[in-house]
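S.K.: return atomic coordinates for the entry below.
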Amino acid sequence: MEKLISNNNPMEKLISNNNQLQRPLPEEYIFPLEKRPGKLPVSACKFVPVIDLDETAGDSRAVISQKILKASQEFGFFQVINHGVPEDLMKDTMSMFKKFFDLPAEDKAIFYTEDARSKKYCNLFPSSMIYATEDVHLWRDNLKHDCHPLEKCILDWPEKPTGYRKVVGSYATEVTKMVPRILELIGEGLGLESGYFEGKLGGVSSLSVNHYPPCPDPSLTLGLSKHCDPNLITILLQDDVCGLQIFKDNEWIGVDPVPHAFVVNIGYQLQIMSNNKLKSVEHRAVTNSRTARTSVAFFFTPRDDIMIEPARDLIDASNPQVFRACQFLEFLRYYMAKNGTDEDALEHFKLRA
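M.R.: Below is the predicted model:
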């Protein structure tokens, strides 16, 4: 079967730059049969809880923290509204990213790389950071921003489209302010002392923007393979196109976009800190043949200088410690060595009876 790209122009590896998409899906994007999304309809998940953060004042706060706890245990995901990030800023940020991927190839070329070790604070990858070694390519283009410290990283960000740095920088600031509020509610739901997560953020925060152009045959490929996030917590901004799916009760179910909401995803580090009370759920992204989809994941990680371990208040005779203490970097190196595809990266860090 004909390949999608030539070897003469690496930028052709970006799907958003290729003008010959209306043809059979190229073989290098076709997943093995057991990993394909297939042609069967997938359940639409309208039951992932939507949490109204305006209700956290007064007597309702305890109720909301318990709702978050239940969602984090049952789904590993929940959505939040009335979170304090201005709706216009969310809309403008998504618009900036869509405009970026529509830019001419020469404007995106300065960010393009296939080197996972790039030291730049903003990189544009085809498929993933391991393009040269992956068995099958993802049907996406991926733009990564380092965001900490923001005043330094932003100088490496795109200047086109006009206003990009101002809008995306403001977005990063507002989302960063929201995360401690959510972590505090999670801590309250678990019964931890106030401020337990304070100071544990701040190692590295990063934005990962996934752009999924229309696909010739969505049944054969994936925009993002199944995985759990290795970090502490992820804040996802979706556009209005469906594509996010979580694996629950032995089936893939779609997480319907909610206007002006963020999807909050429990990462592996929160599962460790909660002594396995919270769950990081497998999720993936599927494509469609009609409409481009863009999603914006904001990853928050623990600080490098602390040990990640279960909270002492969650350990007793009836709830023994599940995981050993480890540095986040140790965990991340193990996770990355498996290319993020380990069936359960946490097993390596569990204490043995």
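S.K.: C-alpha only now, for contacts and for neighbours.
M.R.: Will do.
S.K.: can you give me the strands in the stretch 101-250 of the chain?
M.R.: Taking DSSP state E, counting those that start in this stretch as the criterion, the stretch 101-250 of the chain carries its strands at 122-126, 141-146, 201-212, 224-227, 233-238, 244-248.
S.K.: who are the packing partners of the shortest one?
M.R.: The reference is to strand 224-227. Helices and strands touching strand 224-227, as assessed by 3 or more CA pairs under 8 Å, 6 or more residues apart in numbering; DSSP states H and E, comprise strand 283-285.
S.K.: residues contacting the strand it packs on, please?
M.R.: Applying CA atoms under 8 Å, 6 or more residues apart in numbering, the external contacts of strand 283-285 come out as L222, G223, L224, S225, K226, H227, C228, G243, L244, Q245, I246, F247.
S.K.: by neighbours, which of those wins?
M.R.: Counting neighbours by other CA atoms under 10 Å, the top entry in the contacts of strand 283-285 is L222, with 28 neighbours.
S.K.: contacts only, for that residue.
M.R.: Contact criterion CA under 8 Å, 6+ apart gives F31, R36, P37, L138, W139, R284, A285, V286, T287 as the residues in contact with L222.
S.K.: out of the strands of the stretch 101-250 of the chain, which gets nearest to I266?
M.R.: Across the strands of the stretch 101-250 of the chain, I266 has its closest neighbour in strand 233-238 (5.2 Å, CA to CA).
S.K.: who does that closest one touch, helix- and strand-wise?
M.R.: Counting contacts by 3+ CA pairs under 8 Å, 6+ apart, strand 233-238 is packed against strand 262-266, strand 293-302.
S.K.: return the most buried member of those strands.
M.R.: Neighbour counts (mean count of other CA atoms under 10 Å) averaged over each of the helices and strands packed on strand 233-238 peak at strand 262-266, with a mean of 25.
S.K.: please pull up the helix or strand immediately following that one.
M.R.: helix 268-273 (DSSP states H and E).
S.K.: which residue of this protein lies farthest from its centroid?
M.R.: Among residues of the chain, the one most distant from the C-alpha centroid is A317; the distance is 35.3 Å, by CA atoms, centre = their mean.
S.K.: any idea how far Q238 is from L53?
M.R.: Remark: distance between L53 and Q238 (CA to CA, to the nearest Å) = 19 Å.
S.K.: could you report the neighbour count for N142?
M.R.: N142, neighbours per other CA under 10 Å, totals 24.
S.K.: want to put them side by side, so please do this one too:
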Amino acid sequence: MEVERVQAIASLSATVDDIPPEFIRSEEEQPGITTYRGPVPEIPVIDLVKVGHEDQDELVHAIATAAREWGIFQLVNHGIPEEVICKLQRVGREFFELPQEEKEKYASLTEPSKLEGYGTKLQKDLEGKKSWVDFLFHNIWPPAHVNHAAWPKIPSDYRAVNEEYAKYLVELVDKMLAILSKGIGLEDDALKKANGGEDLEFLLKINYYPPCPRPDLALGVVAHTDMSAITILVPNDVPGLQVFKDDHWFDAKYVPNAIIVHIGDQIEILSNGYYKSVLHRTTVNKEKVRMSWPVFCSPPPEAIIGPLPKLVNSDTTAKYKTKKYKDYAYCKLNKLPQ
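M.R.: Okay, the predicted model is just below:
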């Protein structure tokens, strides 16, 4: 059955001030109604070079505090060269500019344990609503888990660019997990080991949000927390990320050359609730294409995830169930009780 892509719908809607009804969210979700219009607190921005150079303990404190109070922070001077990120953005943009028949070669065949390919609808929506986004998923790390058949052949340097980005990203994720481990009084490798060690899987998603005639009514991605351990996201320069904090939806400020770090569900579980998985959503723009490149760093399917034993004692009980990651992911994707 042919699937109508949002990019195609957007091109047909370019001359009208309307969108199909399945994209119109309820009043409780519509960003035109629910976005906070008062003074906006800013998501923490952490300079890895400045803070880390002056005092490693200060860096640990800054990141741990952001992860606990916000569940999200932005990193500048993160160690991934600007030219590497620019190339990542270029090849992703070029893929979505290809003719539709070329993109459809990578159409998603989503399985419970595997998310790879090109698509539109991902999670179940109990009300039958749709999100204003097309996407491309594929694993980028570790090499043994990469299926290059899911990687676009066009542009021709797509593979080389993504492999280069992955090498820098692995170093950054290792650093973040080590700092977050220190922040809860554990050894540097505690959180990485708990998430599968060298088998930690890196799943890239490219989100493509076309211009939308009614951005006040639609959402690019609905409110959710990431089921990953940690998510590293590269945005383009069109704002759209919103974070829920203090009972309000706030716009995230675009910071040039910054990378956004989301705490995911698995780190919240492993830390027994000390760190918070951030509730967030994505809005869309009336005139401009918004894109983002999140990488979801998650345990392998058979990894058993639960509160770390050192964080559970007679005074602090386990706040979460212990289960295999694949079982957690299945329930989350299908909106089943955990």
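S.K.: circling back to that earlier point, any idea what the residue farthest from the centre of the first structure aligns with in the second structure?
M.R.: Aligned by TM-score structural alignment, A317 of the first structure pairs with S314 of the second structure.
S.K.: three-state assignment of that match?
M.R.: coil (DSSP: H, G, I helix; E, B strand; the rest coil).
S.K.: next one: E34 of the first structure
M.R.: Here E34 of the first structure is recorded as helix under three-state DSSP.
S.K.: kindly reformat the contacts of L222 of the first structure as CSV containing distance to S295 of the first structure and neighbour count.
M.R.: Formatted as CSV, the contacts of L222 of the first structure follow (distance: CA to CA, whole Å; neighbours: other CA atoms under 10 Å):
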residue, distance to S295 of the first structure, neighbour count
F31, 22, 19
R36, 21, 16
P37, 19, 21
L138, 15, 26
W139, 14, 28
R284, 12, 19
A285, 10, 23
V286, 12, 24
T287, 12, 29
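S.K.: which one of those residues is nearest to F100 of the first structure?
M.R.: Comparing those against F100 of the first structure with CA to CA places W139 closest, at 17.6 Å.
S.K.: against N236 of the second structure, how distant is the equivalent of the closest one over in the second structure?
M.R.: Matched by TM-score structural alignment, W139 of the first structure corresponds to W132 in the second structure. Applying CA to CA, the value for W132 of the second structure to N236 of the second structure is 17 Å.
S.K.: show me what contacts the residue nearest the centre of the second structure?
M.R.: In the second structure, the centroid-proximal residue (CA atoms, centre = their mean) is P294; its distance is 4.2 Å. Residues in contact with P294 of the second structure (CA under 8 Å, 6+ apart) are L204, K205, I206, T231, I232, L233, V234.
S.K.: alignment lookup: it to the first structure.
M.R.: Matched by TM-score structural alignment, P294 of the second structure corresponds to A297 in the first structure.
S.K.: residues in the first structure aligned with stretch 81-99 of the second structure?
M.R.: Using TM-score structural alignment, stretch 81-99 of the second structure pairs with 86-104 in the first structure.
S.K.: flag every buried residue along the matching stretch.
M.R.: Residues M90, D92, T93, M94, S95, M96, F97, K98, F100, F101 are the ones in stretch 86-104 of the first structure that count as buried (16 or more other CA atoms under 10 Å).
S.K.: so what touches that stretch?
M.R.: 16-17, 108, 160-161, 164, 167-168, 170-171, 209, 211, 237, 239, 260, 294, 296.
S.K.: looking at the first structure, name the residue matched to G119 of the second structure.
M.R.: So G119 of the second structure corresponds to F125, using TM-score structural alignment.
S.K.: hmm, T113 and that match touching each other?
M.R.: Yes: counting by CA atoms under 8 Å, T113 is a contact partner of F125 of the first structure at 5.7 Å.
S.K.: who's more crowded, L53 and Q238 of the first structure?
M.R.: Taking neighbours as other CA under 10 Å, L53 of the first structure and Q238 compare with Q238 leading, 24 against 18.
S.K.: got the contact list for the residue lying closest to the match of P294 of the second structure once chain neighbours are set aside?
M.R.: Nearest residue to A297 of the first structure, sequence neighbours excluded (CA to CA, 6 or more residues apart in numbering): L236, at 4.4 Å. Counting by CA under 8 Å, 6+ apart, L236 of the first structure touches F262, V263, V264, N265, S295, V296, A297, F298.
S.K.: for A57 of the first structure, see how far away the third one is.
M.R.: Distance, V264 of the first structure to A57 of the first structure, by CA to CA: 20 Å.
S.K.: what do you get for the first one?
M.R.: Counting by CA to CA, the gap from F262 of the first structure to A57 of the first structure is 20 Å.
S.K.: inside helices: which ones of the contacts of stretch 86-104 of the first structure?
M.R.: K108, Y164, V167, V168, S170, Y171 (DSSP state H).
S.K.: nearest to L201 of the first structure, of those residues?
M.R.: Y171 (17.8 Å).
S.K.: the closest one corresponds to which position in the second structure?
M.R.: With TM-score structural alignment as the criterion, Y171 of the first structure matches Y165.
S.K.: and that match, how many neighbours does it have?
M.R.: 18.
S.K.: can you check I235 of the first structure too?
M.R.: 22.
S.K.: and the gap between I154 of the second structure and L98 of the second structure?
M.R.: For I154 of the second structure, the distance to L98 of the second structure equals 8 Å [CA to CA].
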